[in-house]
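Chemist: next comes the sequence, and after it the predicted model I'd like to discuss.
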Amino acid sequence: MKMWNLKLGSRLFWLQHRLQLCRVYSQAQLIEQLPKAFSLESASTTSTVTQQIQRILKRFPSEIRPISKMDDIPFTPEVLTNHILSYYKSICNDDSKKRLFYAYLVKHLGPDRADVHKAAKTLTGMYSKEYYDSSKLLRAEIQLQNVLSPLYIEIFRWIVQKNGGLKALVDMRSDLLSIIRDSNEEGTLVHDLKELDVHFRSLLSQWFSHGFLDLQQITWQSPCDIIEKVSEYEAVHSIRSWKDIKHRVGPFRRVFILTHRNMPREPIIVLHSALTQSPSSSVQTLLNRQVHEIKSLDNVRSAVFYSISAAHKGLSGIELGNSLILQVVEALKKEIPSLQQFVTLSPVPGFRKWLEAHLHSCINDSRVFKISLEKLQELKILCPDQTNIHSFLQHVLDTNDWSATASARMNALKQPLMSLCAKYLVNEKRRGFALNPVANFHIRNGASLWRLNWLADTSPKGLKDSYGIMANYKYDLSCMSEYNQHYVLQGNIHFSDDVGKLLND
């Protein structure tokens, strides 16, 4: 017990000494030094690191085992990770070999079930005793935690300390997600790959926490390589030319990106915003280079976030948007004190697919999906020969000619489609949260559903996704925390009175 306390005391003394040394550095240098101070290699003794490498090499599959022997080259974490990264780079264009690589990781470097069972049995045996040694209990708990932690986690931690290591891990997780998505069978391997992804996502969530991310505004004077990446990563409204990007960073437009300090000049997430007098109801107006809504920043009252794009598939499922939006709001308020409203102009992907599925059910049984026939009277007048209004509605919506002009059909469809879209966004849930991914993203970040806009996106993609309907989500700094808690804890979605009227139609 005394020896264990001495080791713990020496470890704490070492950490205190390292932190005192770090205080002499600038803030930027301190951030670089802290991860090293708490890294596996620094916090562990040399013998511990050697033991871990030997454990990894012993269980490492021969197909991707380093060629050199332990007697020839001392295998440090750097040597081992260099080999792994080099091997992975050599198979980057071969999906079958990448799948085999991850299969090797989970099979050979995952938790050893026999060791887990043994450690768990030892620990539960101690709990069953009336009296037990607290120090032995602590060691047993640590042992169980160690055997539950896969060895590939240590490899990831070593890789992230290398130059370019973080970007390599993000790309590796992107490949892993593709492998899981394309796996048809449901077996032990797929389960283990999903477990690998859980650990992967947990590590990346820590490494991409708020303190490691920097907000950067993109202007026409920004480096060309970053501007090109912003154009490439735009996933909502495509950028077709340099004129488009010049318009996006014009005098009444703002583009912001988040970057990571270990991934310089690499956008993590991109936000496009427009400065207007009032919240926009048409994305075509915002994207039109010929339209000039205001002439002075003094007239700006609203900031419209019309595109938010994640730049890396490997960061899927990691919360980044909330940090970006909060920082952008603060930056814009500081630059333009006259700003009063912060809203989005967001697509409603999936609405058309959802509605078509329900209409198909209604053709045979109108009780499956109730649409107020009173709201469809104008449409019914246009088609007196139709006996099944649901069938006719589906036929009309299958073609987009109703949206081409201000026709009677378009006017007849506006109210029922807007009402159905409101119900889709507010009432349709998956595991207690909004079914629509864009709604879930903004409402989870503390926004409210403020307004729906008819024919706000008349592009082929907009009509295909949601019949051209777009949503305004409003960010009110005084309510964001409250709305976030109501949604996360209770699944409640806050919406405006106008949206409430659509829900009651």
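Modeler: Looks like it arrived, so ask away.

Chemist: when you work out contacts or count neighbours from here on, use the C-alpha atoms and nothing else.
Modeler: Fine.

Chemist: so the nearest residue in space to Met480 that is not next to it in sequence: helix, strand or coil?
Modeler: Nearest non-adjacent residue to Met480, counting by CA to CA, 6 or more residues apart in numbering: Gly446, 4.1 Å away. Look at Gly446: counting by DSSP: H, G, I helix; E, B strand; the rest coil, its state is coil.

Chemist: isn't Gly446 right up against Asn484?
Modeler: Yes: in terms of CA atoms under 8 Å, Gly446 counts as a neighbour of Asn484; the distance is 4.3 Å.

Chemist: neighbour-wise, which of the two wins?
Modeler: More crowded of Gly446 and Asn484, by other CA atoms under 10 Å: Gly446, with 25 against 22.

Chemist: so who does that one touch?
Modeler: Contacts for Gly446 were tallied using CA atoms under 8 Å, 6 or more residues apart in numbering; they are 475, 479-484.

Chemist: how far away is it from Pro150?
Modeler: 36 Å (CA to CA, to the nearest Å).

Chemist: Ser209 too?
Modeler: 23 Å.

Chemist: ditto for Ser419
Modeler: 50 Å.

Chemist: repeat that for Leu85.
Modeler: Counting by CA to CA - Leu85 and Pro150 are separated by 19 Å.

Chemist: neighbour-wise, which of these two wins?
Modeler: Pro150 (19 against 14).

Chemist: take this one as well and set it beside the first:
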Amino acid sequence: MAMRLRSLLRAAGRMPPRDERRLRDLLHEIARAPRGDQVLPARLCASLTSAYEELKQPGRLAFLSILSRQDADVEAVRRCCQVLASFDEQQPRGAGALLRARSELREALLPAHERIIERLAQQPDGLRFLVSLRADLLAAMAENRSPADVAVAAVPGTAPPPSVGGAASVPVMEEDGERERWRELDASLRRQLSIWFDMGLLRLERLTWEHTPAALLERIMAYERVHPFSGWDDLRTRLDGPHRRLFAFLHPRLPGEPLVFVQVALVSHVPTRLRDVLPRGLPLSPRTARGSPAEAGATEVGLTPRVACFYTISSPHMGLRGVPIGGLLIKHVLSSLAASEPALDTFVTLSPVPGFRSWLEARLARHVAAQDGAAGRRTHDGASTLADEVAADEAVALNALLEALRAAGLVSSDPFEAVGPVHEDCEGDAASLALVAVRRALLCLCARYLCLATHRQRALDPVAAFHLRNGATLVSIHWGANSSARGVRESCSMMVNYLYEPESIEVNHSAYVSSGKIAASDSVWALAKVGGDGDHAGVG
């Protein structure tokens, strides 16, 4: 069976109609097998998964296209609707018959691909397969690939479509509703994965050097991207070092696979820089890394840690995007730490702002263009222009940043590369005073980005959206907190603290989800409204 499927799909996109029918028939067999029949679906599902996993990208996209077209039976839906429309509740046994008719309609409305996904999830190693399948689907959707593009690429002698970012753009998936079908398939996958990765099936585990299997620790090292491990010694320190914790969610159906994990530092004060929590440096700039490794991230001798800082949260599986296990992890780790460490009274993060620099550069470019008159004048018909889109207070903040960069001698093709490494020189002489102005302007703009830059009532920054949805409060912003190459490239060296207060988590979560209300401290809001000078308490 597996060989048969591989022969069908190896040619990928442009599949002969006869072979496509054979594949559809196999999918129909899985979807229509009686619910109590465990043998037939298991045999077919095993063939399907083994064949899929040997395919290259074009074949996988062709398979996803065919799977997404396994829809509800329109005729069956129509018949059920007709039965309900003509139903007479006054008939004998009317209530029971009505309930059966409704049940039949619900069953008829269920897409066939959803039944197939459900059967796959029940098979040995089925969850792992579905996570991988959804990762392929999300990647294809992000690249704007269509099965039609794949078909062209699969024809010998035909040039493949250019990659995203090339000279030409990849055609958009608009043919015959393909994009909508892929979105529906993704929704079905996400629903099924959300059921299987519910809290009742997840296991919270503290990972340790002594008791955690080496294979699992190797995966942790491989998956960590935010603050990569420098080696086994670094891993051991983060696992079992003084006041260090590492927790992960595991699933019994995916043994040895960390679904999401968080690293925690127990410290005596709310950290404001990365070196406050990392036991050993990720490659920081020489200025930022001043101090011995023993000092970095250490709690003062003799002081009992009162603050738990979540400084990196990693969700390595793209196929689980949108499945809310990260928020569950933080809440359960918080409860676990509160029970095991009674002295802890504050739970915060030290988080990056990964979308800030790209947002800032775009806003600066728009602002400069408006100032230069390239797009700052109203058109004759009164339509708003570029200048109208930039709020007056944002224009003030952007002007302040430009003036501060000029005064600090940092106006160049890429001024922000120089900002991070010099953050500790912001005191004393005239040059440092100029850098203080840069710092203040960047803090104002970062606060605006986090509090006011939204799309459909959701924060633009992905890390902010994650923590705000979980019920955290944005309490402070710190410049020069991470001067690593990545920290400067993505966040202009900024890091922020999100505070998790057990008594306000649910209120904040509800306000954010229902109306997009962002929970932030007064000092952060003052900066966002250009009402602060960057020296408020809680802003560094």
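Modeler: Received the coordinates, thanks. In this text, all values refer to a predicted model and were calculated from it rather than measured experimentally.

Chemist: what does the helix or strand hosting Ser65 of structure 2 rub up against?
Modeler: Assessed by DSSP states H and E, Ser65 of structure 2 sits inside helix 57-68. Helix 57-68 of structure 2 has contacts (CA under 8 Å, 6+ apart) with 9-13, 24, 27, 52, 113, 136-137, 140, 147, 150-151, 153-154, 178, 181-182, 184-185.

Chemist: which residue lines up with Gln327 of structure 1 in structure 2?
Modeler: If you follow Gln327 of structure 1 across to structure 2 using TM-score structural alignment, you land on His332.

Chemist: tally of neighbours for that match?
Modeler: Quick note: His332 of structure 2 (other CA under 10 Å) scores 15 neighbours.

Chemist: Asn5 of structure 1 pairs with which position in structure 2?
Modeler: Taking TM-score structural alignment, the alignment leaves Asn5 of structure 1 unpaired with respect to structure 2.

Chemist: what is the host helix or strand of Asn5 of structure 1 packed up against?
Modeler: Assigned by DSSP H and E, Asn5 of structure 1 falls within helix 2-22. Applying 3 or more CA pairs under 8 Å, 6 or more residues apart in numbering; DSSP states H and E, one finds that helix 2-22 of structure 1 makes contact with helix 27-37.

Chemist: and the helix or strand following the helix it packs on, which stretch of structure 2?
Modeler: As assigned by DSSP H and E, the chain's next helix or strand after helix 27-37 of structure 1 is helix 40-43. The aligned range for helix 40-43 of structure 1 in structure 2 is empty, by TM-score structural alignment.

Chemist: check stretch 348-361 of structure 1 too.
Modeler: Residues 353-366 of structure 2 are where stretch 348-361 of structure 1 lands when matched by TM-score structural alignment.

Chemist: can you list contacts of the matching stretch?
Modeler: Counting by CA under 8 Å, 6+ apart, 386-387, 398, 445-446, 449, 460-464, 489-492, 494-496 sit against stretch 353-366 of structure 2.

Chemist: strands of structure 1, residue ranges please.
Modeler: Remark: strands assigned in structure 1 by DSSP state E are 213-218, 253-260, 269-276, 302-310, 341-344, 429-430, 433-434, 448-453, 470-474.

Chemist: and the helices in the stretch 301-450 of structure 2?
Modeler: 325-340, 356-371, 386-389, 392-407, 430-452 (DSSP state H, counting those that start in this stretch).

Chemist: what comes up buried for the first one?
Modeler: With burial defined by 16 or more other CA atoms under 10 Å, the residues of helix 325-340 of structure 2 counted as buried are 325-326, 328-330, 333-334, 337-338.
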